[in-house]
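Peer 1: compute the structure for the input listed below.
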Amino acid sequence: MAYLRGLARSAQLLGLAVLVFVAFLGSIVLMCAVIVAGMEQARRLTGYCRRLFGGWLGREIPEWYRPAPGPPQPDEEGMYRHESTLYHSPRWPAYFSRMQWLADDPASHRDFAWQALFPLVVLLLVPIGLPVAPLTVRAVAAWSARRLAPSTKVKRPKRSDAVLLAWARCGLLLLSALTQVVLFGLSLLCLVLGMGLGIVFLVPVGLTHFRWLVNLRRQYAGWAGQRIERPYKPRLRPELRPDGLYRVGNTLYKTESMAEFGARWHWVWHDLAAWRDLVWLPADALVTGVLAGLPVLFGVYGAFGLALPWIWTTAFGAEWSGWYGAVAGNRLAALPTGVALVAAALALPPLVLPLISRWSALLLRPTAKEELRRRVERLTQTRADAVDAQAAEVRRIERDLHDGAQARLISVGLTLGAIERLMDTDPDAARRLVAQARETSQAALTELRDLVRGIHPPVLSERGLPDAVRALALDTAAEVTVAGRLPGRLAAPVESAAYFAVSELLANAVRHGRAEHVTVDIRHREGRLRVTVTDDGEGGADPSRGTGLRGIERRLGTFDGTLALHSPQGGPTVATLELPCALSSPKTSTS
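Peer 2: Take a look at the predicted model:
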């Protein structure tokens, strides 16, 4: 009975291998356009396998997926933000956040690697292990349980997982290249109909309908560390003139609808990035198709064209051909050739992906002129923010002085006048007023010290940024560890901006994230100050939901600095501040 049950389960494993292989290919195919649906369907099949193998082994295989992100929240303008783009509707931000949640989940990575390996393991072990079917089935189930169980290593994924992930990314890029060929044909059709037959509304469509794929490929370049900003010019808006006409550039329109079309036409037609995207479609399809297609071709043909057919024909005496399961008509040469092709397919993707990312950055990054325009806009905006922040700070200081220290000093003056009148007539009352004046002056002095500390902490001026952050950590409710050192002193404005940014991040980690431990790392490399604040809180921090993080961005933007935030639901939260600056004299404080 045990052997018959093992045979039945072996047949069930073969059927599951086919389903998992189809789901794996379906995930790759759907990943380009509807990644959420593809990965969620694959998760359902993987969940069924967890329950099935857990029943065979007599133990539960837990699911360890991260919690799903919450719905996007509108900002004060009613817009919904995802990264650096604002949307009028929450649909796309919710879609992108869910896609990022699925893609960044370590459990998804392990599921994806298991789906790639499971059909190969079943097809290799089950047919050969039919004489000992119960043991073979249990071995496959135990291996799957180990692969699908929660990972015990959090910091570094296994090399096999990284290689399989790189191979899957090559397959996704190859699918993108095939899609680009189709989209380029549609663009040419739109341009020919628009310019040749006068169907002018198709021209903007022909230059923008594929922009979703271009932006997706810009994100994919981050796999190899390439950061590609979107280079498009701001969209034009028609200007309503006093005479009731709408102006777009040097053209006047009578109706708003025609003006909107003219603005869109002018915006797309005169944007160099749109034409560069059009050139990128066929050029990248060729380059990416060659670079990413070779590993995929080697892997598919080596595994399913040579190695597996050789095993099948040799073990069961099935018919074979000169193309599958043989090399130049020789079956003995098929297995080593297939293994060599699979090894080459697994070794090439980590080398190919950086080349594709650099190639994408070459065509898709903003031009020098566009970067200069963006820098001017950013500096103009940060200068306005700095002026507004300075004016608000001056008003706060004036209010604090007027309502606090100034009122107490006036009270001290009035008390001294009363003491002068009572010195001869009532000395006891005069002494009591002297004590009261002393207490009032001490309170005024304390308020002035607090006010000065809020403007610029003395410890920051005396001992520098690292020691000032350590002093700040002592007043924080959570346990704060400060690491790193600076071989010199920063400019005072840069120190102040970094100090108050770290202060705001620590306050947010305790107040909103309920963090118990926070790590602050301070480094200076290659002319840039880099401060990384990591906490073990609940995560979910979003600059669009509050003014604190936006205030940090404005404060850093004054010095051309940036704030990079990674805060998934459930944590941890990692905030990285970067400020271009130089070091002056060496610091005098100890660590």
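Peer 1: CA atoms for contacts and neighbours, from now on please.
Peer 2: OK.
Peer 1: what about the strands in the stretch 1-150 of the chain?
Peer 2: In the stretch 1-150 of the chain, the strands defined using DSSP state E, counting those that start in this stretch lie at 80-82, 85-87.
Peer 1: try the stretch 451-591 of the chain
Peer 2: 479-483, 517-525, 528-535, 562-566, 573-580.
Peer 1: mind checking which of these is nearest Thr440?
Peer 2: With distances scored as CA to CA, the stretch of these nearest to Thr440 is strand 479-483 (35.9 Å).
Peer 1: the helix ranked longest in the chain packs against which elements?
Peer 2: What stands out as the longest helix in the chain, according to DSSP state H, is helix 159-196. Using 3 or more CA pairs under 8 Å, 6 or more residues apart in numbering; DSSP states H and E, the elements in contact with helix 159-196 are helix 2-31, helix 106-128, helix 202-208, helix 272-301, helix 334-347, helix 349-364.
Peer 1: try 7 Å
Peer 2: helix 202-208, helix 272-301, helix 349-364 (3 or more CA pairs under 7 Å, 6 or more residues apart in numbering; DSSP states H and E).
Peer 1: could you dump these to a markdown table with distance to Pro127 and mean neighbour count?
Peer 2: Below are these laid out as a markdown table (distance: least, CA to CA, whole Å; neighbours: other CA atoms under 10 Å):
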| stretch | distance to Pro127 | mean neighbour count |
| --- | --- | --- |
| helix 202-208 | 52 | 20 |
| helix 272-301 | 20 | 19 |
| helix 349-364 | 30 | 19 |
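Peer 1: now distance to Pro242 too, for those helices, in JSON lines please.
Peer 2: Putting these into JSON lines (distance: least, CA to CA, whole Å) gives the following:
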{"stretch": "helix 202-208", "distance to Pro242": "29"}
{"stretch": "helix 272-301", "distance to Pro242": "32"}
{"stretch": "helix 349-364", "distance to Pro242": "40"}
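Peer 1: nearest to Ser160, out of the ones you listed?
Peer 2: helix 349-364 (11.7 Å).
Peer 1: so how far is the closest one from its chain's centroid?
Peer 2: Centroid separation for helix 349-364 versus its chain: 19 Å, with CA atoms, centre = their mean, to the nearest Å.
Peer 1: and the angle for the longest helix of the chain with helix 272-301?
Peer 2: Interaxial angle of helix 159-196 relative to helix 272-301 (axes from the mean of the first three to the mean of the last three CA atoms, to 10 degrees): 130 degrees.
Peer 1: next up, for comparison:
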Amino acid sequence: MTYPRSLLRAAVLAGMTVVVLVQFAAQLVLMVPGVLLGMVFLLPPPIHAGRVLVSRWRRMFANWTGRTVPVPYEPPPPPPEPDEEGLYRHESTLYKSPRFPAFFHRLDWLMKDPATKRDLSWAFWFPVLGLLPLALAAGPLLLALWTWVWGPPWGLPGEPSSGAWWATAWTALWERPAWLAALSVPGLVALPWTVGAVARWSAWLLAPGVRRPPSAKRVEQTLLAWVRCAMLVACAAAEVVLLAVSLACFGLGFGLGLVFLIPVANSHFRWLANMRRQFAEWGGVRIPRPYTPQLRPELRPDGLYRVKNNLYKTETMATFNANWQWTWNDIASWRDLVWLAADPVVTVALVGAPVAAVVYGGWGLVFPWVWTELFDADWSAWYGAVAGHRTLGLLVGLALVAAGLAVPRPLLVAHAWWTALLLRPTKAAAAEAALRERVERLTQTRTDALDAQAAEVRRIERDLHDGAQARLIAVGLTLGAIERLMDTDPAAARKLVAQARETSATALTELRDLVRGIHPPVLSERGLGDAVRALALDTAAEVNVAGELPGRPPAPVESAAYFAVSELLANATRHGGAERIGIDLRHRDGVLRITVTDDGDGGANPSRGTGLRGIERRLGTFDGTLTIHSPPGGPTVATLELPCALSSPKTSTS
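Peer 2: Just a heads-up that it's a prediction; the model follows:
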């Protein structure tokens, strides 16, 4: 790269910093209300506008570096499709119109795309790095010219008040502008390298599938662990305030008879306890919520409200007593209260030390040393100094920061176990919650099975009415015409006989196809493995089926697995454009596991369509699960798991 071109590109980068800074600020101004105030309609426009500008920079950096920088954005979601009832679904909400689901699908596509985060990260850092090449090359020269004409900028520096060697050198630079201008020489020599480094960094960050080096990941994990420890300390401070509120509510409730405050004293801090249960996952511990379902008053036919064995005339009093009994009798409330009293002490003892070490080491020692030495400010002998020496204080401060950043990760694990000690459910509560969850899941799967069965019956009726039934009626009408023409026009009757034979054959074919759609004969005769291989032969893509089953699953499970694989093959070829598909069948530890892998475009998401949701509902009837890993660009890996036992491997040929 020639020096004139390098200087021109450095100027272009410096000009871009202003544009990118304005772009990033405008995006923040529009996105902050959208995120914090729930005004989600403000989110898509700035992201779209940012993508347009970033795409221009991406092409420019591709030309500068001589490499291809592909567009990293995921493909846009397809239009939402209605379900059997004509409704449009987004997550757990149904809509009559596709307008809102389409908007939310597009919003998820924009906000959850990793490329959006990379674009924002590049826009955040580029105003600093983009100005660096020109600043290194021309900055000292411009400062020297300024000093020659108007004197040192900002009135600096005066006479050095410190005898340090670097303070003397700093003052000498401003007294001799030629020395200052000489600092531009290294920047000019390194200009092609710095411009190329900024361009390569931008092309790397704006390309798809950026992988950070392991060292950067370790640094990020270390800093993140310390930030989490600081958050736990902040939560401990909030717990002290909430404990004081609980004690005040108990005192007013029992002392002055303000009994309506007693349920508040037992439950107002549950939000913080639930948040801390989520924080326990930082240490690899999952803590489910232990609370019993909220007690609701029941309206009786006589107009009274019942709460357990008590009757109330008004709904207000019934609701209050239900809330009282719900919080007072729930052992989880009292465990939360014990945790609220003990956790501030334990948290500060466990994770407070690294937080204090980094804060005091960074602020109390390092920063005052830099402040006093660089800016010749006053300093105190005890603040930022050790034994009266600031240099020794700097070393101690750096050691404190290093020690504070080295220990948070194991301390988070220990703190998570402490949190689980009091905030996890008891064995009885866990068993009750598991039973409750099981009943809810069985209720949901039963409803899904009934809905699927009703939809299947409607489909069969529709196919019979529109297909085979219509053709059989046509055959009957044709036979009537043949009967009338038999004596008067035998030639026409023979033509009608051929037409009736063709129509009956078509009706028979449609009936066979309908039967295969209900339960394929190959599945009944040969089992799941051969039925899947038959599906592979009928698929346009190249399909490889591996694995064997030592027996046969129950017929309903076998049918559900067959149709799930059929739907996945259709999706891979129709929507993903796959050319090669692999199917692996295994049965291990009482679970039938089928893995379908294709080399398609990826981006499969059950929340965007009804096909994958239908598979989930079909498998859910048998406690089965569907797991999909489908990054943009592929490959897509779909795993079906169905708990079942296998019967004898013998098959029937009848």
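Peer 1: picking that back up, tell me the most buried of the strands of the stretch 1-150 of the first structure?
Peer 2: Most buried of these by mean neighbour count (mean count of other CA atoms under 10 Å) is strand 80-82; its value is a mean of 21.
Peer 1: quick one: the host helix or strand of Ala429 of the first structure to the second structure mean distance?
Peer 2: Using DSSP states H and E, Ala429 of the first structure sits within helix 427-455. Its aligned residues in the second structure lie a mean 2.1 Å from helix 427-455 of the first structure after superposition (mean CA distance after the TM-score superposition for the first structure).
Peer 1: quick one on the thing from earlier: of the strands of the stretch 451-591 of the first structure, which is nearest Tyr499 of the first structure?
Peer 2: Per CA to CA, nearest to Tyr499 of the first structure of these: strand 528-535, 10.0 Å.
Peer 1: picking that back up, as a markdown table, the strands of the stretch 1-150 of the first structure with distance to Thr288 of the first structure would be great.
Peer 2: Rendered in a markdown table, the data for those read as follows (distance: least, CA to CA, whole Å):
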| stretch | distance to Thr288 of the first structure |
| --- | --- |
| strand 80-82 | 28 |
| strand 85-87 | 27 |
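Peer 1: of all the strands of the stretch 451-591 of the first structure, which one is nearest Asn250 of the first structure?
Peer 2: Nearest to Asn250 of the first structure, of all these, is strand 562-566, at 37.4 Å by CA to CA.
Peer 1: quick one: Gly325 of the first structure from Phe21 of the first structure, how far?
Peer 2: Here the criterion is CA to CA, to the nearest Å. By it, Gly325 of the first structure lies 20 Å from Phe21 of the first structure.
Peer 1: how about Val29 of the first structure?
Peer 2: From Val29 of the first structure over to Phe21 of the first structure (counting by CA to CA), the distance is 12 Å.
Peer 1: then Leu409 of the first structure?
Peer 2: Taking CA to CA as the measure, Leu409 of the first structure falls 81 Å from Phe21 of the first structure.
Peer 1: try Arg9 of the first structure
Peer 2: Counting by CA to CA - Arg9 of the first structure and Phe21 of the first structure are separated by 18 Å.
Peer 1: what comes up buried for stretch 32-39 of the second structure?
Peer 2: Gly34 (16 or more other CA atoms under 10 Å).
Peer 1: same deal with stretch 567-581 of the first structure?
Peer 2: 567-581.
Peer 1: centroid-nearest residue for the second structure?
Peer 2: Closest to where the C-alpha atoms of the second structure average out (CA atoms, centre = their mean) is Lys112, at 6.8 Å.
Peer 1: residues near Ala377 of the second structure, how many?
Peer 2: Counted by other CA atoms under 10 Å, the residues lying close to Ala377 of the second structure total 12.
Peer 1: give the contact list for it.
Peer 2: Contact analysis of Ala377 of the second structure by CA atoms under 7 Å, 6 or more residues apart in numbering lists Trp371.
Peer 1: how about the secondary structure of it?
Peer 2: With DSSP: H, G, I helix; E, B strand; the rest coil as the basis, Ala377 of the second structure sits in coil.
Peer 1: for Leu514 of the second structure, see how far away it is.
Peer 2: Taking CA to CA, one finds Ala377 of the second structure at 89 Å from Leu514 of the second structure.
Peer 1: quick one on the thing from earlier: looking at the strands of the stretch 1-150 of the first structure, which is closest to Asp475 of the first structure?
Peer 2: strand 80-82 (33.6 Å).
Peer 1: helices or strands next to that closest one in the packing?
Peer 2: Using 3+ CA pairs under 7 Å, 6+ apart: strand 80-82 of the first structure touches strand 85-87, helix 91-104.
Peer 1: and these, which is most packed in?
Peer 2: Taking mean count of other CA under 10 Å, helix 91-104 is the most buried of those, at a mean of 17.
Peer 1: which elements pack onto that helix?
Peer 2: strand 80-82.
Peer 1: quick one: the strand it packs on to chain centroid distance?
Peer 2: With CA atoms, centre = their mean, you get 13 Å for strand 80-82 of the first structure.
Peer 1: do the same with stretch 334-348 of the second structure
Peer 2: That offset, for stretch 334-348 of the second structure, works out to 31 Å (CA atoms, centre = their mean).
Peer 1: ok so, going back, ok, average deviation of the longest helix of the first structure from the second structure?
Peer 2: Once the two are superposed, helix 159-196 of the first structure sits an average of 2.6 Å from its aligned residues in the second structure (mean CA distance after the TM-score superposition for the first structure).
Peer 1: quick one: buried residues of that helix?
Peer 2: Using 16+ other CA under 10 Å as the test for burial, helix 159-196 of the first structure gives 162-181, 183-184, 186-187, 190-194.
Peer 1: and what of stretch 462-476 of the second structure?
Peer 2: Judged by neighbour count (16+ other CA under 10 Å), stretch 462-476 of the second structure contains these buried residues: 463-464, 467-469, 471-472, 474-475.
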